[in-house]
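K.L.:
Sequence first, then the predicted structure, then my questions.
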Amino acid sequence: MSSSIPTTMKAVDIRNGKGDASALFINDQTPVPQPTGSQALVKIKAFGLNRMDLLQREGNYPVPAGAPKTLGVEFSGTIAQLPDSSDVEHGWKVGDEVFGLAYGGAYAEYIAVSTHMLIHKPSELSWEICAGIPETWITATQALFLIGEFKKGQSVLWHAGASSVSIAGIQLAKGEGASAIYVTASSQEKIDFCKNLGATQGFNYKESNWSEELLKATDGKGVDVIVDFVGASYFNQNLDAVARDGRIVNLGFLGGNTLKGDVDIGRFLRKRCRFEGSSLRSRDETYQGKLRDQLVEHALPRFKDGRFHVPVEKVFKMSEVKQAHELMESNQTKGKLICVVD
């Protein structure tokens, strides 16, 4: 370790390894990670919160093998150290301002992360905005294009419309020429928020049968791509709402993972539709690197000129991470929650 880099750092830890938000605390004796292979050591300026962090904190999220136990997968900061390794991606140097995606460890002052998952931070964007891009926008890119096989002129439904991934997805779909973009959300306020981002129409799942309303809006056709975070409780309605030759991309199980009651699976044949589950964190570095490149090519220019936005609900200090987790758990947010390293 370089003499200018400390051996220990502040990082968010969890008392007894798992628990509710009150179990979070700042451990100032956390060892600074040492980069190996393709990794750089990055001094973190800010990191983004994601729902997987809540699940991991509770002990309900399978962390990839070899990932640090510290929470957090997206961050912004400066390169503090580059090992002398042929695996390090060319073009990086100490002092570069970056943001990126990691397998874990972002709730800290330093992180060891593959150079293949780093992106140069544009001067037009703040540290906080950049920390809110990697996980959500790469996940939305994967769901819409790689798994959902979206093409210009098709229609899309994003469940949890005001969630960070769907906020990214609405903008991506609009930018790539979707014929219509629908969302589900828990309030009219959230629906209006999604419309301001580019959504065509939204359905309040608390006040109506959203699949019936969507079929009315599409004259019975349904939508070409559905991106779902809810799981079992929406499975039946998703099969109603998907169009012929459509794709349902499942990314989570907020509504459970066990189907109850009778479900007509004949719709898979009648509609020739496809249901496919996917994840990002469990993917290998090569797969994630391709998504990084796609993000840099298609989205980064639109961030720089203002066509794409990262709405930030609130910025906390790292020492306020408990309050940040509690706010995310309230399901009242319309955008990213960011922590800055203080």
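P.N.:
Thanks, I have the structure now.

K.L.:
going forward, measure contacts and count neighbours with C-alpha atoms only.
P.N.:
Will do.

K.L.:
Am I right that residue 156 is in contact with residue 178?
P.N.:
Yes - with contact defined as CA atoms under 8 Å, residue 156 and residue 178 form a contacting pair (7.2 Å).

K.L.:
Structure two is appended below for comparative analysis:
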Amino acid sequence: MLPQEMTVIEISQPGGPEVLKPAPRPMAQPAAGEVLIRVAAAGVNRPDVLQRQGMYPPPPDAPDYPGLEVAGEIVALGRDVARWKVGDRVCALVAGGGYATYCVAPAEQCLPVPAGLGMAEAAALPENWFTVWTNIADRGRLAAGESILIHGGASGIGVAAIQLAKLLGAGKIYVTAGTDEKCRYCEELGADAAINYKTGDFAARIGELTGGRGVDVILDMVGGKYFTPNIKSLAEEGRLVIIAVQGGPKGEGDLSLVMRRRLTVTGSTLRPRPVAFKGAIARALEEKVWPALADGRVRAIIDSRFPLEQAAAAHARIDHGDHVGKVLLIV
């Protein structure tokens, strides 16, 4: 028997971490094609911070409280759910509502907890791995032997991207990070070279590292101010994939260089995409990445864990910017 109420972390008003408050809500109910998960752990992501600040409203059909990924046990099924059953251990990508003791998720966006991983490790996977797969493998079309530059290499996205690039057989993996310690960590994880963007010119360094050729793919979460140096850092036929604009939404660059070198500039947002689209990513991850998680070629990188009720402290950790890998909420 499920309780009639659950605990969620509400945003009392736009602002700093202190606006995150535990509150009771009626028990969530799965609709057709959905499952109800008793949450064991939830990931904390940069979009959650933007939502807390009032800068990234949830989609109309999503809960008004944050959380884009969870892991836990399925406790109820909506109509027309074929694959999953009550008691299954899953992790899931959701459009919102992960900061809670129970969470509804589309069945297509669920994945089994990888063999050998705990719930916390599984909760660290969906948002980052769905994002890096669709942007590096699909939009960036990174092929074996090609080179890639990953900005924010020590972030949750970054550590997943380094590992995915290795899994896809990248020839060279370069990253940027904000401290020498983070740079060393990225190199230990598999990057061939890490550039401290606070003390060096990454475009000039990429030119040196590649003999002036540039890289085949860039995964960028900075946007605006990085547009020109990113374009300069691309090889002929290179692809720039923009997934966030933390450095501003507007940038300037030499478009004739885009033309002469036949460059592709693309980008994406994942949260508003349809369930079927995200379900296709889930199937690709289960086929291509989940076996590597099970045998240790890929791992979940966890920075820190906070009780659900301490979501404010978890957000403060993200805001401070010292984290390496994923910050988690534990129920």
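P.N.:
That came in fine, so what should we check first? This is a predicted model, so every value here is computed, not measured.

K.L.:
what's the TM between chain one and chain two?
P.N.:
After superposition, the two chains reach a TM-score (TM-score structural alignment, normalised by the length of structure 2) of 0.98; 331 aligned residues with a CA RMSD of 1.0 Å.

K.L.:
that's a helix at residue 47 of structure 1, yeah?
P.N.:
No - under DSSP: H, G, I helix; E, B strand; the rest coil, residue 47 of structure 1 sits outside any helix and is assigned strand.

K.L.:
That one contacts residue 98, correct?
P.N.:
No - if you go by CA under 8 Å, residue 47 of structure 1 and residue 98 don't touch, sitting 12.0 Å apart.

K.L.:
For those two, list the residues in contact with both.
P.N.:
residue 76 (CA atoms under 8 Å, 6 or more residues apart in numbering).

K.L.:
which of these two has more neighbours?
P.N.:
residue 47 (34 against 25; other CA atoms under 10 Å).

K.L.:
Which one's more surrounded, residue 156 and residue 178 of structure 1?
P.N.:
Using other CA under 10 Å, the more surrounded residue of residue 156 of structure 1 and residue 178 is residue 156, with 31 against 20.

K.L.:
Work out for me the element the aligned partner of that one in structure 2 sits within.
P.N.:
Correspondence of residue 156 of structure 1 to structure 2, assessed by TM-score structural alignment: residue 148. Per DSSP states H and E, residue 148 of structure 2 falls inside strand 147-150.

K.L.:
Which elements pack onto the helix or strand just after that strand?
P.N.:
Later in the chain than strand 147-150 of structure 2, the nearest helix or strand by DSSP H and E is helix 156-167. Under the contact criterion of 3 or more CA pairs under 8 Å, 6 or more residues apart in numbering; DSSP states H and E, helix 156-167 of structure 2 touches helix 126-132, strand 147-150, strand 172-177, helix 180-189.

K.L.:
Wait, the match of residue 156 of structure 1 touches residue 176, no?
P.N.:
No - between residue 148 of structure 2 and residue 176 there is no contact under CA under 8 Å: 11.3 Å.

K.L.:
Could you find the counterpart of residue 58 of structure 1 in structure 2?
P.N.:
In structure 2, residue 58 of structure 1 lands on residue 53 (TM-score structural alignment).

K.L.:
same deal with residue 8 of structure 1?
P.N.:
By TM-score structural alignment, residue 8 of structure 1 lines up with residue 5.

K.L.:
residues contacting that match?
P.N.:
Going by CA under 8 Å, 6+ apart, residue 5 of structure 2 touches 24-27.

K.L.:
How about residue 97 of structure 1?
P.N.:
76-79, 120-121.

K.L.:
Name the member of those with the most neighbours.
P.N.:
Busiest of the contacts of residue 97 of structure 1 [other CA under 10 Å] is residue 76, holding 32 neighbours.

K.L.:
For it, which residues are in contact?
P.N.:
Contacts of residue 76 of structure 1 by CA under 8 Å, 6+ apart are 44-47, 97-100, 121, 127-128, 130-131.

K.L.:
Looking at the alignment, what corresponds to residue 15 of structure 2 in structure 1?
P.N.:
Aligned partner of residue 15 of structure 2 by TM-score structural alignment: residue 19.

K.L.:
same check, this time on residue 40 of structure 2
P.N.:
Under TM-score structural alignment, residue 40 of structure 2 pairs with residue 45 in structure 1.

K.L.:
So for structure 1, the centremost residue is which one?
P.N.:
residue 136 (2.5 Å; CA atoms, centre = their mean).

K.L.:
Please report the distance of the alignment partner in structure 1 of residue 255 of structure 2 from residue 183 of structure 1.
P.N.:
Alignment note (TM-score structural alignment): residue 255 of structure 2 maps to residue 265 of structure 1. Separation of residue 265 of structure 1 from residue 183 of structure 1 (CA to CA, to the nearest Å): 24 Å.

K.L.:
With neighbour numbers in mind, choose between these two.
P.N.:
Counting neighbours by other CA under 10 Å for residue 265 of structure 1 and for residue 183 shows that residue 183 has the greater number, 29 against 10.

K.L.:
I figured the more buried one hits residue 161, correct?
P.N.:
Yes - counting by CA under 8 Å, residue 183 of structure 1 touches residue 161, with 5.0 Å between them.

K.L.:
Mind listing the shared neighbours of those two?
P.N.:
With CA under 8 Å, 6+ apart as the test, residue 183 of structure 1 and residue 161 both reach 191, 194.

K.L.:
Residue 108 is in contact with residue 12 of structure 1, correct?
P.N.:
Yes - contact criterion CA under 8 Å: residue 12 of structure 1 and residue 108 qualify, at 6.3 Å.

K.L.:
All set, thanks.
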